[in-house]
Every structure is written in structure tokens, then in C-alpha cells.
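Novice: Sequence first, then the predicted structure, then my questions.
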Amino acid sequence: MALYDLNVGEVITVLGTFSFAVSGAFAAMQKRLDVFGVLIIAFATSVGGGTLRDILIGDTPVFWLKNANYSLLILITGILAMIFWKKIKMLKITLFLFDSLGLGFFTVVGLQKGLAFDLSPGICVALGTVTGCFGGIVRDVLLNNIPLIFRKEIYATACIIGGLVYLLLRYLDLDEAIVKFTAVAVVFLIRIVAVKYQLSLPRIY
């Protein structure tokens, strides 16, 4: 079972890295950055949340320094995104979808890391939220945009709800793969529904 769980965790991490790399590359191309700029933004988006998470819990060197395959995956994904972006007519929608997928995948990755370090459930949810959101914050700051997490859109809230669903399903002793991918789906669907129906948290202004 341990080996099975490890494989599922690796798949989740790879999918999250790929999703955020595409998200970062497309966001950079919207700003008309050069090739180097696109790759840097793709890299920062993919590893930003995981880097902060690993530093917070003292798991150093951080994950992408331990395994160079993640950097290679980001490089290849960024290059492919630049090659095929002209074939994708709805660049903004594609960016949104991959950002939402990355948010879900990395929320679960952060939760897994917290549980592996025997942290409390609340801290694990916080780590999942940091892992999911911080890469997007770095991306938006580097591109001189207001980060999504600070706008009226439901963003971090989706991570928190997905994290709570993950812990609940895990408590019910369901299959680990089902638990992880259900949590990812919850985060993804909350983002889709929130944007489609313009749902947001209460505003103070």
C-alpha cells in the first residue's frame, strides 16, 4: 500500500507541476514576454508554493532541488506551450482551466506533505492552501498583476474546502487514490462554478 500511495502522490505532483507550468507560460505569453521570460514565469509558478511549503516545515533542500526531473518537466512544458499556443484560440480560458487544475493538484500535495510530517489537520489544510496558491501569487506579482487570491474571486477558499474534503474522506478510510482525486475535483469545480456564476466572498467596501 505504501508504494501504491507513493505512486499516486508522484502522479499528483507531476500533474500539478505540468498544470502550473502551462498556466505560468500562458500568463507570460499574454504579457508578450520573450522565451526566457516565459520559462522563468512557468518555473516560478510551478515551484513557488512547494518551495515556501518546504521552507516552512524545514524540509530542505526543497523538492525541486532534490529531483531535477521537475525542472526538466517545467522546461519541456514551457517550450511546448510556446510552440502550440497559436493553435489555442481561447488562451484566457485555457489559462484559467490549467490554473484551476494546478490549484487542486498542489493543494493535495501540500496536505500530503503536512500529514507526512505529522502536523495537525488545520496546519495541513493551511499547507495545502499555501502550496496551491503561492505559485500563482509569485506569477501575478512578477507579471505586475493583482494576485487572484487578493481579488474578489473564490480562490484560497476553494483550497480550504478541498482540503477539508480530503481530510473527511481520508477519515472515512476510503481508497487513497479516490480521496486525492476527489479533493482535486472539488477544488477545480468550485473554481469553475465560482467564476461561471460570479460567486465571491462578502465585500467590505
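Specialist: Right, received. Where do you want to start?

Novice: Please count neighbours and contacts with C-alpha atoms only from this point.
Specialist: Noted.

Novice: ok, how many other residues are close to Val193?
Specialist: Other residues within reach of Val193 by the criterion other CA atoms under 10 Å amount to 12.

Novice: Name the nearest residue to it, ignoring sequence neighbours.
Specialist: Nearest non-adjacent residue to Val193, counting by CA to CA, 6 or more residues apart in numbering: Leu199, 7.7 Å away.

Novice: Identify the residues contacting that neighbour.
Specialist: Neighbouring residues of Leu199 by CA atoms under 8 Å, 6 or more residues apart in numbering: 153-154, 193.

Novice: Okay, Met29 and Ile137: tell me how far apart.
Specialist: In this view, Met29 and Ile137 are 17 Å apart by CA to CA, to the nearest Å.

Novice: again, but for Asp34
Specialist: Separation of Asp34 from Ile137 (CA to CA) stands at 21 Å.

Novice: between these two, who's got more neighbours?
Specialist: Each of Asp34 and Ile137 has its neighbours counted (other CA under 10 Å); Ile137 has more, 22 against 10.

Novice: In this structure the more buried one contacts Asn144, no?
Specialist: No - using CA atoms under 8 Å as the test, Ile137 is too far from Asn144 to be in contact (10.4 Å).

Novice: Was I right to think Phe106 contacts Gly128?
Specialist: Yes - assessed by CA under 8 Å, Phe106 is found in contact with Gly128 at 6.9 Å.

Novice: before we move on, back to that, if you look at the contacts of Leu199, which of them are in helices?
Specialist: Assignment to helices by DSSP state H places the following of the contacts of Leu199 there: Val193.

Novice: Name the nearest of the contacts of Leu199 relative to Tyr70.
Specialist: Of all the contacts of Leu199, the one sitting nearest Tyr70 is Ile154; the distance, using CA to CA, is 28.5 Å.

Novice: Put this next to the previous one:
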Amino acid sequence: MLEFETLYKFLDLAGTFAFAISGAVAAKQRGLDMFGIFAVAFTVACGGGIIRDLCIGAIPPVGLSDWRYLVTAMLAALMTMGLHALVERLHQPVLLFDALGLSLFAVSGAHKALLYGHNTEVAILLGMTTAVGGGVLRDVLLNRIPVIFQKEIYASAALVGTIVVVAGEYFRWPDTVVSLTAIALCFILRFLALRYHWNLPVFRDKETAND
């Protein structure tokens, strides 16, 4: 049990770090000041987890009560500002770290819902909420259309990761193997969708399509 809790905490903090970087980079690209960068980084990193904890009754949310989440998000923001030239050398840095955070949070969110005794449906939905919630808040704060409302494969990738987690719980597969597999599948699906421009179908009115 201790090993499982350690793995879960690592995944949660790793996801926090990855999402905080994506938030800080996006905020810097929008020209926000230092406070704005810190605020967006923390919101992206902990927003989805806070929503999840409120839904499952984990009060106060760990993103607010555990100092490690705030420190992790702030360190990621400072690293992004201090080493911005290095981060910018990565190909599409926001999308890269966002995909990593998506994968880690989908897995940790589903795990936590199961840990609190909720059923498969709740675990899948809250795993997805944990994964995409911070990104939605980031896009709203930066006045952008949230990625999950567009044609990109984003929430669908998180869905795949959460399904693997609940399947592993049902069949009693080793937690470490299940978690790593779920993270890998979610990240690979999101990465390939970006690389090869895989998209979900978009339905438009004929008049709009002809404009």
C-alpha cells in the first residue's frame, strides 16, 4: 500500500510540474507579467486536481493543503522564466508539456477516485476532469478556445489512459505496470495526433462550410 501511495504522489507531482511549465510558457507567450505567469502556472497545475478533490470529498483539496504542489508549480514557473531560451528550443513546448501533464493527471486522477471507493464511471470521469481541467482554465484565462472544445484528440487520449487504469484495477494487474502503460498510451496517442494531425470529425452547417 505504501508503494502505491508513493507512486501516486510521484505521478501527481510530476503532472503538476509538467502542467505548470505548459501554463508558464503559454502565459509568457501572451506577455503576462511575473505574477500572471505564477498565477496561470499554478491554476493549470492544480486546477483539475482541485475540481477532482471537491467532487470526491477530499477536503481541503490537496493542491491547496499540501505545500509541495505550490512549491512544485512555482519552481516550474521560475525554471521556465529563467531558462526560457532552453525551453523554447523544444518543438512546440506548450503542447509537449501539456501532453505529459495530461497523461500523468489522467492516471493519478483515476487512481485517486478508485482509492476513495468510487466506481468505474466516476474514476473515468474524474480522471479526465483532472487531466483536462487545468488546461481548460488556462485557455479561459488566456482568452483562447479550450483545446477540448476543438477537433483535436485531447480528452479522448485522457479517456484511453483512465480506461487502462480502471481495467487494471478490475483485473488486479500490478499498479506500476498499469500506471506506466496508461501514461504511455495516453501520451503516445496525444503525440501522434499532434504529429500526424489526427482530429475528431467537425460538424458544420452547409452555409458555414461554403463560406
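Specialist: Good, I have the coordinates. What you see is a predicted model, and the numbers here were worked out from it, not measured in a lab.

Novice: After superposition, what's the TM-score here?
Specialist: Scored by TM-score structural alignment, normalised by the length of structure 1, the superposition of the two chains gives a TM-score of 0.95; 204 aligned residues with a CA RMSD of 1.3 Å.

Novice: on that earlier part again, and the contacts of Leu199 of structure 1, which is closest to Ile204 of structure 1?
Specialist: Glu153 (14.1 Å).

Novice: check contacts around that closest one.
Specialist: By CA under 8 Å, 6+ apart, the contact set of Glu153 of structure 1 is 194-195, 198-201.

Novice: Check the gap between the aligned partner of Gly31 of structure 2 in structure 1 and Val47 of structure 1 for me.
Specialist: With TM-score structural alignment as the matching criterion, the partner of Gly31 of structure 2 in structure 1 is Arg32. Applying CA to CA, the value for Arg32 of structure 1 to Val47 of structure 1 is 22 Å.

Novice: Next: Leu168 of structure 1.
Specialist: According to CA to CA, Leu168 of structure 1 stands 27 Å off from Val47 of structure 1.

Novice: the more surrounded of these two?
Specialist: Under the neighbour definition other CA under 10 Å, Leu168 of structure 1 and Val47 were set side by side, and Val47 has more, 27 against 14.

Novice: That one reaches Trp64, doesn't it?
Specialist: Yes - with contacts counted by CA under 8 Å, Val47 of structure 1 reaches Trp64, the gap being 7.3 Å.

Novice: Quick one: list the elements packing against the helix with the most length in structure 2.
Specialist: Longest among the helix segments of structure 2 by residue count, using DSSP H, is helix 2-29. Identification of packing neighbours for helix 2-29 of structure 2 by 3 or more CA pairs under 8 Å, 6 or more residues apart in numbering; DSSP states H and E yields helix 34-56, helix 67-82, helix 93-115, helix 175-196.

Novice: Which among those is found nearest to Ala18 of structure 2?
Specialist: Relative to Ala18 of structure 2, the nearest member of the helices and strands packed on helix 2-29 of structure 2 by CA to CA is helix 93-115, separated by 5.0 Å.

Novice: which parts of that closest one are buried?
Specialist: 93-114 (16 or more other CA atoms under 10 Å).

Novice: ditto for stretch 151-160 of structure 1
Specialist: By neighbour count on 16+ other CA under 10 Å, the buried set for stretch 151-160 of structure 1 is 153-160.

Novice: Specify which member of those residues is nearest to Lys180 of structure 1.
Specialist: Taking those together and measuring to Lys180 of structure 1 by CA to CA, the closest member is Cys159, at 12.8 Å.

Novice: To which secondary structure element type does that closest one belong?
Specialist: On the three-state scheme (DSSP: H, G, I helix; E, B strand; the rest coil), Cys159 of structure 1 is labelled helix.

Novice: For the nearest residue to it once chain neighbours are set aside, give me its contacts.
Specialist: Distance criterion CA to CA, 6+ apart; nearest residue to Cys159 of structure 1, sequence neighbours excluded, is Thr129 at 5.3 Å. Contacts for Thr129 of structure 1 (CA under 8 Å, 6+ apart) come out as 107, 110, 156, 159-160, 163.

Novice: so which strand or helix has Thr129 of structure 1?
Specialist: helix 121-142 (DSSP states H and E).

Novice: Mean deviation, that helix versus structure 2?
Specialist: For helix 121-142 of structure 1, the mean deviation from structure 2 after alignment is 0.4 Å (mean CA distance after the TM-score superposition for structure 1).

Novice: Would you mind listing the buried residues in that helix?
Specialist: When neighbours are counted by 16+ other CA under 10 Å, the buried residues of helix 121-142 of structure 1 are found to be 124-140, 142.

Novice: can you check stretch 73-89 of structure 2 too?
Specialist: Under the neighbour-count criterion of 16+ other CA under 10 Å, stretch 73-89 of structure 2 has 73-78, 80-81, 87 buried.

Novice: Export these to CSV and append columns for distance to Val178 of structure 2.
Specialist: What follows is the buried residues of stretch 73-89 of structure 2, written out as CSV (distance: CA to CA, whole Å):
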residue, distance to Val178 of structure 2
Ala73, 26
Met74, 30
Leu75, 29
Ala76, 27
Ala77, 30
Leu78, 33
Thr80, 31
Met81, 35
Val87, 30
